[in-house]
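*Asks:* this one's structure only:
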């Protein structure tokens, strides 16, 4: 199994990509946020345009049709994607992130050839099927099983239930984690499998109804005696599963940190714009010192959060920190974005509580970022545990 060829996108080429995405987000997606919220779906034409721009594979290797952006460039792009409805980014986020990176980092050559190109082109949407009713940020409680069977019909039989699986109702491929059985000494270990949603026994539940992020789809997925061949085992090795999950989640946390700051920047911009035009007692509220203080706090958090995400990305890329940095960044940036969104509602006053105001949606959308890909509490445990471990080394 050979690693994908690494081709780094030059700074000037990436600047063009970033600028194109910024223009598309602000001129094509932002004006349709109300439509996305009302229909609870991403319009087909926006999906097609995203695919044409390469957004379904911006972080996938160029040799498989992706743009090949590295994590530091991913962060800069996430700042732009976070500026609009987070459900738009969610449409192609798993292809580039936690699902796609399992294949990039651990898939066999045959697995990459089969799946990465259609993923990069937007012809295939992949989901990351890890979370269960009793196993969320900590996968040790996982109950889904993959049982090895010999004979003419040999292979793996997968049973279990997954919950809150992003893009499952739209998905073509489920990157599925399960504890193996029937293997002898490897029983109980977590492995990862590539399961097409068309496989008999895969049951995708109805779309979840959520607090926010309208347009982003998630649902439960049930595996009822789903049979897949030996070639469905990622890397061909059972022990890859847990390692792959921890690795891609760490990378994903850096991305989510930047995404949170993109949303925070939007909340700040909305707050400043509103404070200039909204008048109380004949005076723009932006001239009131207490409002200015809230704007200053928002701006400080945005600046700090962006710097934090950029540093975490740089250290992840050079390999100096792929444990503490991603968790610390996700903890700080998602909590900070929540504070910025809360202040945005406050700056708007009663208007900020109205559904027609962008900050009302931002306030609901941002809340999820402190939950998925590891809750804030899990990030605290990771950071604290690693710091103590390093001090004792």
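*Replies:* Right, received. Where do you want to start? Every value quoted in this text rests on a predicted model; they were computed, and no experiment measured them. Numbers count the residues shown, from 1 in each chain.

*Asks:* contacts, neighbours, all on C-alpha from now
*Replies:* Will do.

*Asks:* which residues of the protein fall in helices?
*Replies:* 11-24, 33-39, 44-52, 71-81, 86-96, 100-106, 109-121, 240-277, 289-318, 324-348, 358-366, 376-391 (DSSP state H).

*Asks:* Using CSV, lay out those together with mean neighbour count.
*Replies:* CSV is the format used below for the helices of the chain (neighbours: other Cα atoms under 10 Å):
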stretch, mean neighbour count
helix 11-24, 14
helix 33-39, 16
helix 44-52, 14
helix 71-81, 23
helix 86-96, 25
helix 100-106, 23
helix 109-121, 19
helix 240-277, 23
helix 289-318, 19
helix 324-348, 25
helix 358-366, 24
helix 376-391, 14
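
*Asks:* Tabulate these (a markdown table), appending distance to residue 182.
*Replies:* Shown next, in a markdown table, are the helices of the chain (distance: least, Cα to Cα, whole Å):
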| stretch | distance to residue 182 |
| --- | --- |
| helix 11-24 | 48 |
| helix 33-39 | 46 |
| helix 44-52 | 41 |
| helix 71-81 | 38 |
| helix 86-96 | 31 |
| helix 100-106 | 23 |
| helix 109-121 | 24 |
| helix 240-277 | 17 |
| helix 289-318 | 37 |
| helix 324-348 | 35 |
| helix 358-366 | 43 |
| helix 376-391 | 32 |
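
*Asks:* Comparison target, given below:
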């Protein structure tokens, strides 16, 4: 936590203590039962976790992106699903803070800060994947309303969120396509259906859903900001903090896997010695720790650039790419270190191995991250500091 002001260090320490005392003792059973963690979410609200992106006068504890990364890492270290429960929420809060009208800020930010109102973002469509400009969800203005039609998928917290930042086309004929894309701040109502919860390998407890919009009427005042066609750029900036958050989730999963492996390697003996003393196991631990620290430093470097107000899509993409691939490798190595126990649902390492892939495919697949990175490399011509 070097470089954080004292107030932000205290926030990270508070969340760390919460994870150790309240999350870790119950996460295994909640995850196995796929139970929504109501009590833990309420505790996160009490701690102000849902308001970390909301400054005064609407909130109390707006923090730096670096602090946000470390808070997310701590939550994911306890149970990655908890970090997912506040990820999209924070992106929506930042979208409203950076681009919303005065009325939108006053209406939504105070309730988002306390967690009284939960928010999510709806980008991905069935069959669309990472090609956001090819979306088919439309919002046609009719008088003082938009009429919304279309569908979205893989929307986290969709059942419990009261506000959805919906990416849609307000001008389907626009060229290039991104100039016709807007964000609507949608509250649930007639014509909006959460159709089903999607079954998942990991990421249990919180729901990931399909949404459908059938002639849903939304007031024109729900348009984020002052003009149509700005939504794609707004969301791309929002996804910078979103990808930092996914990178931080990966750090938490990787750290949990490493910490469990380090403890197990000191307790478990074979051939008369703790197994960490065997070179193969010791090498695993050394590589896991080195890779995790490198991933954290890369993520924090991207967070500092974001805090400086500079464009950080390449750096956030690098952090998300490297941290997620690192978490996947560490989780697999943790299974190797635990041997047969690593394959047992009695040990948490099998959960880390199931949770880690989400960060590889979520918030823009790693294949897309490489495309973003390559384009920015060509544009900038250097990665010099």
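*Replies:* Here it is on my side, so go on. Keep in mind that this is a model prediction, so the values were computed, not measured.

*Asks:* Any idea what the TM-score comes out to?
*Replies:* Scored against TM-score structural alignment, normalised by the length of the second structure, the superposed chains reach a TM-score of 0.94; 379 aligned residues with a Cα RMSD of 2.0 Å.

*Asks:* Figure out which of the helices of the first structure is closest to residue 208 of the first structure.
*Replies:* Closest approach to residue 208 of the first structure among those is made by helix 86-96 (13.4 Å; Cα to Cα).

*Asks:* Look up the closest residue to residue 75 of the second structure, ignoring the ones flanking it.
*Replies:* Leaving aside its sequence neighbours, residue 75 of the second structure sits nearest to residue 83 (Cα to Cα, 6 or more residues apart in numbering; 5.5 Å).

*Asks:* Looking at the second structure, name the residue matched to residue 30 of the first structure.
*Replies:* In the second structure, the residue paired with residue 30 of the first structure according to TM-score structural alignment is residue 24.

*Asks:* Looks like its match contacts residue 79 (just checking).
*Replies:* Yes - Residue 24 of the second structure lies in contact with residue 79 (Cα atoms under 8 Å); the separation is 7.4 Å.

*Asks:* The two - which one has more neighbours?
*Replies:* A direct count of neighbours by other Cα atoms under 10 Å for residue 24 of the second structure and residue 79 places residue 79 higher, at 30 against 16.

*Asks:* Now check the more buried one against the first structure: what is it aligned to?
*Replies:* Using TM-score structural alignment, residue 79 of the second structure lines up with residue 85 in the first structure.

*Asks:* can you check residue 198 of the second structure too?
*Replies:* So residue 198 of the second structure corresponds to residue 208, using TM-score structural alignment.

*Asks:* residues touching residue 69 of the first structure, list them.
*Replies:* For residue 69 of the first structure, the contact set (Cα atoms under 8 Å, 6 or more residues apart in numbering) comprises 8-9, 58-61.

*Asks:* can you tell me which residues contact the spatially most central residue of the first structure?
*Replies:* Centrality entry for the first structure: nearest residue to the mean C-alpha point is residue 93, 5.2 Å, by Cα atoms, centre = their mean. For residue 93 of the first structure, the contacting residues are residue 56, by Cα under 8 Å, 6+ apart.

*Asks:* how much space between it and residue 80 of the first structure?
*Replies:* Shown here: residue 93 of the first structure relative to residue 80 of the first structure, a distance of 13 Å by Cα to Cα, to the nearest Å.

*Asks:* One more: residue 346 of the first structure?
*Replies:* From residue 346 of the first structure over to residue 80 of the first structure the distance is 24 Å, taken as Cα to Cα.

*Asks:* How about residue 103 of the first structure?
*Replies:* Residue 103 of the first structure is 26 Å from residue 80 of the first structure, by Cα to Cα.

*Asks:* got a list of what the residue lying closest to the match of residue 30 of the first structure once chain neighbours are set aside touches?
*Replies:* Once flanking residues are discounted, residue 24 of the second structure sits nearest to residue 78: 5.3 Å by Cα to Cα, 6+ apart. With contact set as Cα under 8 Å, 6+ apart, residue 78 of the second structure has these partners: 19-20, 23-24, 27, 252, 256.

*Asks:* The first structure: which residue goes with residue 111 of the second structure?
*Replies:* Using TM-score structural alignment, residue 111 of the second structure sits opposite residue 118 in the first structure.

*Asks:* That match touches residue 124, doesn't it?
*Replies:* Yes - with contact defined as Cα under 8 Å, residue 118 of the first structure counts as touching residue 124 (5.2 Å).

*Asks:* Which residue in the second structure aligns with residue 146 of the first structure?
*Replies:* Match for residue 146 of the first structure (TM-score structural alignment): residue 139.

*Asks:* Residue 99 of the second structure versus the residue lying closest to its match once chain neighbours are set aside, what's the distance?
*Replies:* In space, and not counting its chain neighbours, residue 139 of the second structure is closest to residue 148: 4.3 Å by Cα to Cα, 6+ apart. With distances taken as Cα to Cα, residue 148 of the second structure is found 21 Å from residue 99 of the second structure.

*Asks:* ok, now residue 175 of the second structure?
*Replies:* Residue 175 of the second structure is 23 Å from residue 99 of the second structure, where distance means Cα to Cα.

*Asks:* do residue 38 of the second structure as well
*Replies:* For residue 38 of the second structure relative to residue 99 of the second structure (Cα to Cα), the value is 31 Å.
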